[in-house]
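Peer 1: no sequence on this one, just coordinates:
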């Protein structure tokens, strides 16, 4: 059986929002999955903060985040530039912080 991926056809970083990260963490194989990807994985600092706060629900997503961030080759954080902040401020009126920041960073 062979597998194909559209990821092989693009050359940009992968930007994860909090929901994607939580699902990745729930897989129990987040590190292995990220290391298998052909591109660098990033999470916006705002989305990472959402994951850290969400640890109060009893899940270990915050621990997984810290472990992955300890190895920037696996996962790294980005912050919004001035243009991203303007877009974020417009989007956050209708979306949550993490989604807004992720869209703004991708723009």
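Peer 2: Cool, got the structure. As the structure is a computational prediction, the values presented were derived from the model and not from experiment.

Peer 1: all contacts plus neighbour counts: C-alpha atoms, from now on.
Peer 2: Noted.

Peer 1: now the helices for the chain?
Peer 2: Per DSSP state H, the chain carries helices over the ranges 18-26, 30-36, 45-53, 61-69, 82-91, 97-106.

Peer 1: These into TSV, with extra columns for distance to residue 76 and mean neighbour count?
Peer 2: Formatted as TSV, the helices of the chain follow (distance: least, C-alpha to C-alpha, whole Å; neighbours: other C-alpha atoms under 10 Å):
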stretch	distance to residue 76	mean neighbour count
helix 18-26	12	17
helix 30-36	11	15
helix 45-53	9	19
helix 61-69	6	18
helix 82-91	18	15
helix 97-106	13	21
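
Peer 1: Let me have these in TSV, extended by distance to residue 75.
Peer 2: Shown next, in TSV, are those (distance: least, C-alpha to C-alpha, whole Å):
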stretch	distance to residue 75
helix 18-26	11
helix 30-36	8
helix 45-53	11
helix 61-69	5
helix 82-91	20
helix 97-106	15
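
Peer 1: want to compare, so here's the second one:
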């Protein structure tokens, strides 16, 4: 054990016994070591909301408020899929498809 406490099992992450959002780089599955907001609060939804809000907020200077609200709404969907499936594969595919539709196709069409 690397010094981190083990998470208690909950209904959100039955496959790992831990509901934090840290991924294992080799398997794209959640880590079993608790760190960050989830460890402090014991609440996976709050642990997901904090980085989601920060991620959304950093888009304001570049994209403006209107586009940032759309980015935030999409981020909620992607985060919910991650929490539901407990794997990064689906959110990565969603992100890829979103970028293709939002950036690649429009630039290819002129």
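Peer 2: Here it is on my side, so go on. Quantities reported herein were computed from a predicted structural model and do not represent experimental measurements.

Peer 1: TM between them?
Peer 2: Put the two chains on top of each other and the TM-score (TM-score structural alignment, normalised by the length of structure 1) is 0.21; 38 aligned residues with a C-alpha RMSD of 4.3 Å.

Peer 1: any idea how far residue 46 of structure 1 lies from residue 88 of structure 1?
Peer 2: From residue 46 of structure 1 across to residue 88 of structure 1, the span is 10 Å (C-alpha to C-alpha, to the nearest Å).

Peer 1: Could you tell me which residues touch both of those two?
Peer 2: 97, 101 (C-alpha atoms under 8 Å, 6 or more residues apart in numbering).

Peer 1: Please point out which parts of the helix or strand where residue 38 of structure 2 lies sit buried.
Peer 2: Using DSSP states H and E, residue 38 of structure 2 sits in helix 36-41. For helix 36-41 of structure 2, a neighbour-count test (16 or more other C-alpha atoms under 10 Å) marks 37, 38, 39 as buried.

Peer 1: Quick one: list the elements packing against the helix or strand following it.
Peer 2: Later in the chain than helix 36-41 of structure 2, the nearest helix or strand by DSSP H and E is helix 44-57. Here helix 44-57 of structure 2 touches helix 36-41, helix 60-85, going by 3 or more C-alpha pairs under 8 Å, 6 or more residues apart in numbering; DSSP states H and E.

Peer 1: 6 Å instead, please
Peer 2: Judged by 3 or more C-alpha pairs under 6 Å, 6 or more residues apart in numbering; DSSP states H and E, helix 44-57 of structure 2 is in contact with helix 36-41.

Peer 1: show me what contacts residue 51 of structure 1?
Peer 2: The contact partners of residue 51 of structure 1, taken as C-alpha atoms under 6 Å, 6 or more residues apart in numbering, are 18, 62.
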